[in-house]
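Q: need a structure here:
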Amino acid sequence: MAPYASDDSTTGGEADERQSRRRKAARYVVPVTVIGVAAATIGLVPALADSGDPDLPEITAQQLVEKIAKSDVEQLSGTVKITTDLGLPNLGGLESGLLSGAAGGGDGSSADPTVRLTELASGTHTLRVAADGPDRQKLSLVENAAEYSVIHNGKDVWAYDGTSGEVYHGTGPQSPKAEKEQPPTTPKDFAEEVLKAVDDTTSVTVDGTARVAGRDAYKLLVEPKQSGSTVGAVTVAVDAKTGMPLKFTLVPASGGSAVVDAGFTKVDFSRPAPSTFDFTPPKGAKVTEEKDAGKEFGKAAEEHARKGGHTPESGKDLGEGPDGMKTIGEGWNAIATFDTGGEGVPSGAGAGGGALGDFVDSLGDKVTGRFGSGTVFSTRLVNALVTDDGRLYVGAVTKDALVKAADAGK
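A: Down below sits the predicted model:
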């Protein structure tokens, strides 16, 4: 998006006031994009049609969950297809710029996983994955003629952008970028996230069998018992032999196509060649070290603070949640809430007027209640309410559930 042009007919004071309103409006686009990324860590839908239902021995839901938990697959290679349809508004590329800026990508590396792997939050993507134990993994995002790869080999974590030729490097098996900020990418990753939420508010059953990537599998069906959740059902196709999830499907309560789709199209459980995990930066490539990227983020945060924005508290881990965050409700209806320190979402003239004001208004729905008034930003899975006094309520729940939570908070 092109920068806003100044109006030569305005005074300096008027121009400053208009720029201030625009900055306030722009920062509220962030919840919409962040919701999309957060939703990508909750679930996914079938990439391939099942090729027949195999005849397998009967198994209970508890036995199948235990089979997943006991799965000890550490060596594999294969191809995963992911399709995500969160119903996010088309921001014309603005969302990628905001996420890049939030991660320090504006002055960092195009190979930074923090920025690049957010692409999985929308559209269809093909990944090539390989693993050889806890110390060696590789993920390649195949886009047109170029690839983007993240390679973990021993103490090194490398990321390479084949389009720009840039390289990103972190060290240590517990690299913060690799461990904290990399979203789930395989059916197993997503299944583990959902199974953590299984409690008395959840129905878990076995829903037949399937053939996935040429292998026999059981289908585990996970459904919320509560009303008010935007999650309709989750299906996990579990390899009958190894217990490893091969496909993950999440369908929204509103119906229609699945929200996301992660499934193996090919999988091989033999050990990958050791050379799979070798990486040497190409000659002349720009190499950004993780610690240097952190410095760039710090500089950007300081500059943002000087211009009137907020900056994280000194010494606070940027991966941690906001101070004062609370959880309302339980199970699938849990809602996270905290004070943003802002003034709610500006609209119309408050957002700069004209086309910009109309754009901000189009991103959310105005709501009212005992709490006052606010704006709800919606996707097909995760919704967020920002009240006019700066309180945020977010969860995989309906708009009405958010309003009730805000009313109860008063």
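Q: can we go C-alpha only for contacts and neighbour counts from here?
A: Fine.
Q: Please tell me how far stretch 248-256 is from the chain's geometric centre.
A: Mean-position distance between stretch 248-256 and its chain equals 17 Å (Cα atoms, centre = their mean, to the nearest Å).
Q: oh, I was asking about stretch 139-146
A: On Cα atoms, centre = their mean, the centre of stretch 139-146 falls 19 Å from the chain's centre.
Q: same question, stretch 25-42
A: On Cα atoms, centre = their mean, the centre of stretch 25-42 falls 9 Å from that of its chain.
Q: Can you pull out the residues in contact with it?
A: 84, 86, 88, 95, 98-99, 118, 120-122, 183-184, 190, 193-194, 260, 345-347, 350-352, 357, 360, 363, 377-379, 381-384 (Cα atoms under 8 Å, 6 or more residues apart in numbering).
Q: Please repeat the previous calculation with a cut-off of 6 Å.
A: For stretch 25-42, the external contacting residues (Cα atoms under 6 Å, 6 or more residues apart in numbering) are 95, 121, 183, 351.
Q: Before we compare anything, build this one as well:
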Amino acid sequence: MPRNEPTQVTDGWDGGRSPGRRKAVRYAVPVAVAGVAAATIGLVPAFAGSGSPDLPKISAQDLIAKVAKSDVQQLSGTVRVSTDLGLPSLPGGAGGFGGAQGGGKGGDGASAAPQNKLMELASGAHTLRVAADGPEKQRVSIVDKAAEYSLVHNGNEVWAYDSGSNTAVHSTAPDAGRHGKQHRAPKDLPGGLKDATPQDLAKQALKAAGDTTSVTVDGTAKVAGRDAYQLLIKPKQAASTVGSIRVAVDAANGVPLKFTLTPKSGGAAAIDVGYTNVDFAKPAASTFAFTPPKGAKVVDGDKARAKTPREHGKDLPSHKDVKGLKKDMGGLNVLGKGWTSIATIKGDGSGLPSGKDQGAGGDAGKFLDSIGEKVHGSFGSGRVFSTRLVNALITDHGTVYVGAVDKQALIDAANAAK
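A: Below is the predicted model:
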């Protein structure tokens, strides 16, 4: 059979457009970047093996269609996640994230909360064991040297268990009571468990491909022992911080097996997520059965979720407050298109503290000065917070510009909006 060559280019393929509006978190730049990482990690499990099998030639359009048509809903395997976003160091190290959110308080279920575990995936290397049997049964376990964290969805039940604190949180899957049967994975499940199988999440990545993107089929590979085509996605826009995205697609069933994102600055992949082994047979029913170990602290997640707003309601902004805040900030707006889209939130005139400030704000300002670069333009001045992928400019007037673009693109956007 003729070997597949990297000559199939689709410059104008219209696979849809990325959403016109995206959520942004004002000032919380390191946390926002970590959230972007976690979301991206969920796109497609992958890990490259060795060898380049001979496969029939296929065009980029046909390979994308193969992914779109794939309907594999049963699988199990091991996934290796490696993330190097170049996030700025926070006081107390990486543990500062978890500790700030209730680390060590195993009894209240904080250590078993999915959002806390997602933060851990934003840096370093991790091993996951995954399994899925349709939209009603999924399981993922994050395994490290000292402990294991498992999240299990089985019909109308969701269990989260942290072996480190020996804490389990039990919840009822959303909509189970209203419809009698759970048809979609709960919205708070991370990565490939959220309302999708791995290939469905890959389709979301391909929606960004349009006239701002070059898509080619760049040879073949062996991934987790399976033959795969390599789809290469490259931004055409020079200001993008993304160098390329490489997705290995199973030649037999169209399931994405590899996702590697390399920044334009070069070096190691910023995100490399992948199967080290995968099996598309139906997992055993026992895979999705969970019973808390003896002595485990069991937390009723439904009660905790219902109780929290009542206890802390005074601290939560009202609907009126939120509307007023959006009005004061001018709302969220997106500038540009494609890979160089920049989300902006107009400030209220009060920017970040400076290291020169006296009093309590001085220490915060010194810390921000240490991780952010001071910049100037016709817009005035501000700080740029940088990672290997996502950069953010926060002006001294409080306006935020954030995107997967270089520093100059953010300054140009601020100057143009002046």
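Q: After superposing, what score do the chains get?
A: After superposition, the two chains reach a TM-score of 0.82 (TM-score structural alignment, normalised by the length of the first structure), with 376 aligned residues with a Cα RMSD of 3.3 Å.
Q: re the thing from before, residue 158 of the first structure: which of the contacts of stretch 25-42 of the first structure is nearest?
A: residue 183 (16.3 Å; Cα to Cα).
Q: still on that earlier bit, could you dump the contacts of stretch 25-42 of the first structure to TSV with distance to residue 403 of the first structure, neighbour count and secondary structure?
A: As requested, the contacts of stretch 25-42 of the first structure are exported to TSV (distance: Cα to Cα, whole Å; neighbours: other Cα atoms under 10 Å; DSSP: H, G, I helix; E, B strand; the rest coil):
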residue	distance to residue 403 of the first structure	neighbour count	secondary structure
95	26	18	helix
121	26	25	helix
183	29	21	coil
351	23	26	helix
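Q: Widest-spaced pair of these?
A: Counting by Cα to Cα, the most remote pair of the contacts of stretch 25-42 of the first structure is 183 and 351, 32.5 Å apart.
Q: which one in the second structure is aligned with residue 274 of the first structure?
A: The alignment partner of residue 274 of the first structure in the second structure, by TM-score structural alignment, is residue 285.
Q: Checking the nearest residue to residue 208 of the first structure once chain neighbours are set aside next. Helix, strand or coil?
A: Spatially, and ignoring its direct neighbours in sequence, residue 208 of the first structure is nearest to residue 219 (5.6 Å; Cα to Cα, 6 or more residues apart in numbering). Taking DSSP: H, G, I helix; E, B strand; the rest coil as the rule, one finds residue 219 of the first structure in the strand state.
Q: again, but for the one 3 residues further on
A: Here residue 222 of the first structure is recorded as strand under three-state DSSP.
Q: cool, and the one 4 residues further on?
A: Using three-state DSSP, the secondary structure recorded for residue 226 of the first structure is coil.
Q: Could I get the contacting residues of it?
A: Counting by Cα under 6 Å, 6+ apart, residue 226 of the first structure has no contacts.
Q: how much space between it and residue 398 of the first structure?
A: For residue 226 of the first structure, the distance to residue 398 of the first structure (Cα to Cα, to the nearest Å) stands at 12 Å.
Q: if I line the two up, what does residue 237 of the second structure land on in the first structure?
A: Per TM-score structural alignment, residue 237 of the second structure is aligned with residue 226.
Q: quick revisit: can you count the residues close to the residue nearest to residue 208 of the first structure?
A: Using other Cα atoms under 10 Å, residue 219 of the first structure has 25 other residues around it.
Q: and what of residue 230 of the first structure?
A: 24.
Q: mind listing what it touches?
A: 252, 253, 381, 396, 397, 398.
Q: Check the burial of the residue mapped onto the last one from the second structure by counting its neighbours.
A: In the second structure, the position corresponding to residue 398 of the first structure is occupied by residue 406, as judged by TM-score structural alignment. Residue 406 of the second structure: 24 surrounding residues under other Cα under 10 Å.
Q: Over to residue 182 of the first structure?
A: Count around residue 182 of the first structure with other Cα under 10 Å applied: 16.
Q: Now it: which helix or strand?
A: Assigned by DSSP states H and E, residue 182 of the first structure belongs to no helix or strand.
Q: and it, what pairs with it in the second structure?
A: Residue 182 of the first structure maps onto residue 190 in the second structure, by TM-score structural alignment.
Q: how much space between that match and residue 153 of the second structure?
A: Distance from residue 190 of the second structure to residue 153 of the second structure, by Cα to Cα: 11 Å.
Q: now do residue 128 of the second structure
A: 16 Å.
Q: Looking at those two, which is more packed in?
A: Per other Cα under 10 Å, whichever of residue 128 of the second structure and residue 153 has more neighbours is residue 153, with 26 against 21.
Q: Just to check, that one is in contact with residue 138?
A: Yes: with contact defined as Cα atoms under 6 Å, residue 153 of the second structure counts as touching residue 138 (5.2 Å).
Q: Mind checking what secondary structure residue 295 of the first structure has?
A: Quick answer, by three-state DSSP: residue 295 of the first structure is helix.
Q: Just give the number of residues close to it.
A: The burial count for residue 295 of the first structure: 13, using other Cα under 10 Å.
Q: same deal with the one 3 residues further on?
A: Neighbourhood size, residue 298 of the first structure [other Cα under 10 Å]: 15.
Q: cool, and residue 366 of the first structure?
A: 17.
Q: So what does it match up with in the second structure?
A: So, by TM-score structural alignment, residue 366 of the first structure is matched to residue 374.
Q: Give the aligned equivalent of residue 261 of the first structure in the second structure.
A: Residue 261 of the first structure maps onto residue 272 in the second structure, by TM-score structural alignment.
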